[in-house]
Each structure stands twice: as C-alpha cells, then as structure tokens.
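Q: here is a sequence with its predicted model. Questions after.
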Amino acid sequence: IFILRLKARNLVQPRLLQSPAAAAAAASVTAAYAVITATDEKTRDIVATDDFDIKKALPANYSKKFVVEIDAVNGEKDKLESRLAEVRDENSKLKDKLDLANLSYGELAKELESVQNQLAAEGSRCQKLESQIAAARKRLESAGSLENELEVLRQQISQVEQTMTTTQRQKSGGVWKWVAGSAEASDDE
C-alpha cells in the first residue's frame, strides 16, 4: 500500500497587479487555491504520515492474511505463467504443424496440377484415337459395301466368261468341225 504525503504549501496570497486582466487572473488563482486547500485538509485527515509505521498500525492477523493472500496470488501467477508457457509451446508446435501442412499442401497442389496436365494430354490423345476409330469404322463400312460391289463384279465377270466360253466353243469345234463345217457350208451353197 502506498501512502502519499502532501507537502505543506505556502498559503500566501499572490500580489494583485494594477490591471483589470491581472486582477481577474489573480481572482481565479485565488479561487483555485481555495479549492486545493479545502481538498488538502480533507486528504490530510484520511492519509497517514510517513513517520507512522503502517505495519505497526495493522493488526498481526491482518498482516498474516495479507502475506497469505500475496502468496496465493504469487502461486496463481506462477501457475498462470507455466500454463502460458505450455500454451506458447503448444502454439509453436501447432505453427510447425501448420507450416508442414502448408508445405505439403503446396507440394500436393503442384502434383495435382501435374496430374491435371497429364489428364488433359491423355484426353486429347483419346479424342484423336476416337476420331481415328470413327474413320476406321467408316472405312470398314465402306469396305463392306466395296466387298458387295466386288462380289457383284465377280459374278458379272463370271457370267461374261461363261458367255464367252460357250460362244467360243460354238465357234471353234476344232479342225474337224471346221472341215465338217466347211463341207456343210459348201453343201449349203
């Protein structure tokens, strides 16, 4: 507990000067001193002087209580300081974990971007393959129609060949048919 002791003030009134402004200022100063003096007298009644020992004025059990309370407050302060140290350590560990998580997140973000780029490349490759497959299907479908046309052409060729062979057989009977044919031809004439 701190006790303030007031200094004894000189209560001499200030001299008044001759001007009205100075007189007004002096009056306000006088009023201020009067308020301070009244307050000082009340304070002097309440506050003990330095010559009087506070511990001697307090009862013995009160000082023991005071010491016990101080010890309790100091103990609580120590507990709070240790708890604060624990919280700071935990905070430091959490910051380290957060930094590690941020680093891991950065690496994972880069890896994700790489995978997305690879996926986009594979997607474009798949589109190219799908267009190639569609072109191959069209060729296969046209190949089927070409096979049908080829079969029709083969049949036509085979019919033409049969017609030619029968016509050739009829026209060529060999030398004997020629001889016999010329005899018949000469008979007809």
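A: The structure has been received and is ready for your questions.

Q: only C-alpha atoms from now on, for both contacts and neighbour counts.
A: Will do.

Q: and the helix or strand hosting Glu69, what does it pack onto?
A: Applying DSSP states H and E as the criterion places Glu69 in helix 60-171. Using 3 or more CA pairs under 8 Å, 6 or more residues apart in numbering; DSSP states H and E as the contact definition, helix 60-171 packs against no other helix or strand.

Q: what's the following helix or strand after it?
A: Toward the C-terminus from helix 60-171 - assigned by DSSP H and E - lies helix 174-188.

Q: what helices and strands are in contact with that next one?
A: Counting contacts by 3+ CA pairs under 8 Å, 6+ apart, helix 174-188 is packed against no other helix or strand.

Q: if we go to 10 Å?
A: With contacts defined as 3 or more CA pairs under 10 Å, 6 or more residues apart in numbering; DSSP states H and E, the secondary structure elements packing on helix 174-188 are helix 60-171.

Q: next one for the comparison:
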Amino acid sequence: MKPQNKYSFFLILVFTLLLSFDGLTQSKEDPFTAKKAIYLELGGSSGVYGFNYGTIFHQKGKLKLNASAGFSLLIRETSNSSTFWLPAIPFELTALYGKSNHHLEIGFGVLPYLDAGSSFDSETLELKDKVVFDTAIPLRIGYRYQKPEGGFFFRIGYTPFFNAPVGSREEWTFMPIFGGISFGKSF
C-alpha cells in the first residue's frame, strides 16, 4: 500500500470512529451548568502539589473538554545548603467522557518550572548554586467525579511524565510511575 493510501485510510478510519461516537450520544444529557472548578491536587500533573482552576469550555453529549491551570511553590536545598523557593505552573487539557457525575478523564499538559542545583566551577574549584528553567509533559488517564450542578469535586489518575531536554537535561526522559489525586469544588 502506498504512503498516500495509508494516510487516506487512516483519516477515513478516524472520521468513521468520530461519527460512530456521535451516534452513541443520542440520549439527552443534562448539560453541565457548573463548568468551573477549584481544587488541590496532590501529585498528578502538578508534580508534588498544586492549587488549580479548571473550566469546561466545550460539551456535547457525553463528551466534555476541560482546560486547567495552577500554581505550586516548592522548596529545594542545594549541596551548598542554600534554600530556593521555586514556582511551577501546570497547564492541562483533558477530555471527560461519561454521563452525570462519573467520567473517564484523558489528557495531557505542560509543566514549566524552575529547578535548583549545583554546578562545579573549574576555575575556582567551587560548587556554585544555579537555578534553571525546566519543563515536563504530564499525561493523564483517570476517573473524575463532578456533578453537573456543582459541588464536591474529586479525581484520581495515573499521570506519567515526559521530561523535556531543557535546563540541565540533554535528552528526553520518562517517569512511568506517577499518579495524583484532587479534591475541590465545582461551581
């Protein structure tokens, strides 16, 4: 099969699957009136912890699309006993699939953050502290509990990370064992 035919076949297959999902959502769902949420995330796409704000920006049937942003501040000590307060700002896009309160949540994000470390100065033969910009790409698959009319918000998920080759890192790395849990309120 020629490469053009493979791409055409793939596009037709994806288009057909999207149409079939639309056909499955024929039953009327109550639209989400509580599209916004504030929550504390432990682990997850925030790294260690994060205070987040999210909003559902699109909904059709059982499918909802959500965007969120947050803030985290971590303390890091270097080998020179210097202490740094380092910010991290997680951004995430997720798709929610489900009816009423219970949803499958799948998505990805970007986690830019500052990291501290030490480097050896060959001229003075000393360790010097440095702060570098770094970034990670978290993935997410999990469960989300959110009522259409608002109230208690909960989610739990598997969130592996890809660390991008920026800062002090020279190649991509993968952290497969990571998860997170979130509690908050939707309104």
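A: Received, thanks. Everything numeric here is computed off the predicted structure, so don't read it as measured data.

Q: and the TM-score between these chains?
A: For this chain pair, the superposition-based TM-score is 0.17 by TM-score structural alignment, normalised by the length of the second structure; 61 aligned residues with a CA RMSD of 6.0 Å.

Q: got the angle between the helix holding Glu69 of the first structure and helix 174-188?
A: Computed by axes from the mean of the first three to the mean of the last three CA atoms, to 10 degrees, the angle separating helix 60-171 of the first structure from helix 174-188 equals 50 degrees.

Q: what helix or strand is Lys130 of the second structure on?
A: Per DSSP H and E, Lys130 of the second structure falls inside strand 126-146.

Q: ditto for Ile38 of the second structure
A: Secondary structure here is read from DSSP H and E; on that basis Ile38 of the second structure sits in strand 36-43.

Q: would you mark the buried spots in the following helix or strand past that strand?
A: Tracing the chain C-terminally past strand 36-43 of the second structure and defining elements by DSSP H and E, one meets strand 49-60 next. Of the residues in strand 49-60 of the second structure, those buried under the neighbour-count criterion (16 or more other CA atoms under 10 Å) are 49-56, 59.

Q: what about the closest residue to Phe162 of the second structure other than its chain neighbours, which SS state?
A: Nearest residue to Phe162 of the second structure in three dimensions, chain neighbours excluded: Phe174, at 4.6 Å (CA to CA, 6 or more residues apart in numbering). Assigned by DSSP: H, G, I helix; E, B strand; the rest coil, the conformation of Phe174 of the second structure is strand.

Q: check Phe10 of the second structure too.
A: In three-state terms, and counting by three-state DSSP, Phe10 of the second structure is helix.

Q: mind listing what it touches?
A: The neighbourhood of Phe10 of the second structure, defined by CA atoms under 10 Å, 6 or more residues apart in numbering, consists of 4, 16.

Q: count the residues that sit near Gly43 of the second structure.
A: Residue neighbour count, defined by other CA atoms under 10 Å, stands at 19 for Gly43 of the second structure.

Q: please tell me how far it sits from Gly70 of the second structure.
A: If you measure Gly43 of the second structure against Gly70 of the second structure using CA to CA, to the nearest Å, the figure is 13 Å.
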